[in-house]
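A.B. asks: what follows is a protein structure lacking sequence information:
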């Protein structure tokens, strides 16, 4: 919620607060918290992969690449599809750091890697991007290499 690091749970004041509120709760280290969150992520990813794999139709993607104030690039990719019950679903498949330079080929490679990782390369029906010039190269590269 507040973009605090995992180390937050090891702050003396926070530990004292937890101890005061519920002395019987066993406190964990930041490494344990991180490991637990990564396990939960993998479990949820597996569930979503199954939903994507068992959907009857195709999947559409939307993607955006933006640069933060410190010049770091970030890429978001969202999948949109209709599930078995004919309900429109969407899942964020990727929200990650994007290494420079942000060329169309680099973007296409990243998008393809995400599609491959989620097992939906063959289910892709459309890709919606903004009007950045690198996106034209990205789409051309994906069309030529699919």
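C.D. replies: Happy to help now that I have it. All figures in this text were calculated on a predicted structure; none of them were measured in a lab.
A.B. asks: hey, let's count contacts and neighbours off CA atoms from now on
C.D. replies: Noted.
A.B. asks: for this protein, just list every one of the helices.
C.D. replies: Assigned by DSSP state H, the chain shows helices spanning 12-21, 30-54, 104-118, 133-145.
A.B. asks: which of those helices sits closest to residue 124?
C.D. replies: helix 104-118 (8.3 Å; CA to CA).
A.B. asks: between helix 133-145 and that closest one, find me the angle.
C.D. replies: Taking axes from the mean of the first three to the mean of the last three CA atoms, to 10 degrees, one finds helix 104-118 and helix 133-145 inclined to each other by 60 degrees.
A.B. asks: hold the first one in mind and look at this next one:
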């Protein structure tokens, strides 16, 4: 229109005020969809309107068209940018697909191997590094808490294992029992009982029936009662034909009370033979020299380092 230069930053307020003040014959219309400002000029009569339609556009109309096209291009560009931004946000907050119940169950069983095979503490599932490692492997898998592991998953797996083991034991017709009793360096007494048998397909099987701590003395009567209880719980009490144990008097007497035939442990017998054989004076003298040599290297770091480099 008047080709004046106006200052603008983020809005068209200066242009609007200028038009209202200097060009009163011009009206301003706002498009609802694009919020674009279209400038149109009132026409004095129908003749001027016809001439505008037939001849080339006036300055005001050209300005109006340029304004609309510019705003349209701006809106289109903004729309594309917003679409790109929205895509990036969606990708960032993308929710991983849920895993099936079967897959969750299989992963839980593999997790239990940490505690059953590697004797790891249940608290490992609370370690930050371990949780980040599992998340990187499978973002869809949610680690169970240590309380769920100890109160639910481990007992359930124990019952499953117990049922399967009883099924296997039922395939045996006769059994051999091996047993041993010992005391740890912490003064905790243990008794272990293992069953050996051939299954229906003539495959050799060995199953640990029980290894439990006991506060009773390792007398013949206590050992006999404990072994009878274990075999009774597994329903094989009447199918045991003999038992293998060391040559300790309390074990031999306990097996006699139960009525099982006793066979001495070969490894224990060989150990007794070796202990009796090294009581020779010449052998004891050699052993004493060996002990002194070992003691020297254990006490001297310098000597031990030289020995390691030799």
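C.D. replies: Now that the structure is in, tell me what you want to look at. What you see is a predicted model; the values in this text were computed from it and never measured.
A.B. asks: what's the TM-score once they're superposed?
C.D. replies: Laid over one another, the chains give 0.83 as their TM-score (TM-score structural alignment, normalised by the length of the first structure), with 143 aligned residues with a CA RMSD of 2.1 Å.
A.B. asks: so which of the helices of the first structure is the most surrounded?
C.D. replies: helix 104-118 (a mean of 17; mean count of other CA atoms under 10 Å).
A.B. asks: from the centroid of the second structure, which residue is nearest?
C.D. replies: In the second structure, the centroid-proximal residue (CA atoms, centre = their mean) is residue 134; its distance is 4.8 Å.
A.B. asks: picking that back up, make CSV out of the helices of the first structure and add distance to residue 84 of the first structure.
C.D. replies: Shown next, in CSV, are these (distance: least, CA to CA, whole Å):
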stretch, distance to residue 84 of the first structure
helix 12-21, 44
helix 30-54, 8
helix 104-118, 18
helix 133-145, 28
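A.B. asks: of those helices, which is nearest residue 91 of the first structure?
C.D. replies: Per CA to CA, nearest to residue 91 of the first structure of the helices of the first structure: helix 30-54, 8.0 Å.
A.B. asks: residue in the second structure paired with residue 95 of the first structure?
C.D. replies: Under the alignment (TM-score structural alignment), residue 95 of the first structure maps onto residue 211 of the second structure.
A.B. asks: the closest residue to its match other than its chain neighbours - how many residues pack around it?
C.D. replies: Among residues not flanking residue 211 of the second structure along the chain, residue 192 sits closest, at 4.2 Å (CA to CA, 6 or more residues apart in numbering). Residues contacting residue 192 of the second structure under the criterion other CA atoms under 10 Å number 18.
A.B. asks: part of a helix, is residue 29 of the second structure?
C.D. replies: No - counting by DSSP: H, G, I helix; E, B strand; the rest coil, one finds residue 29 of the second structure to be strand, located in no helix.
A.B. asks: ok, it touching residue 38?
C.D. replies: Yes - the pair residue 29 of the second structure / residue 38 is scored as a contact, 5.5 Å apart, by CA atoms under 8 Å.
A.B. asks: look at those two and report which has more neighbours.
C.D. replies: Here residue 29 of the second structure and residue 38 are set side by side on neighbour count (other CA under 10 Å), and the busier one is residue 38, at 18 against 12.
A.B. asks: tell me who's in contact with that one.
C.D. replies: 28, 29, 30, 31, 64, 65, 67, 68 (CA atoms under 8 Å, 6 or more residues apart in numbering).
A.B. asks: now do the same for it: helix, strand or coil?
C.D. replies: Recorded secondary structure, residue 38 of the second structure: strand (three-state DSSP).
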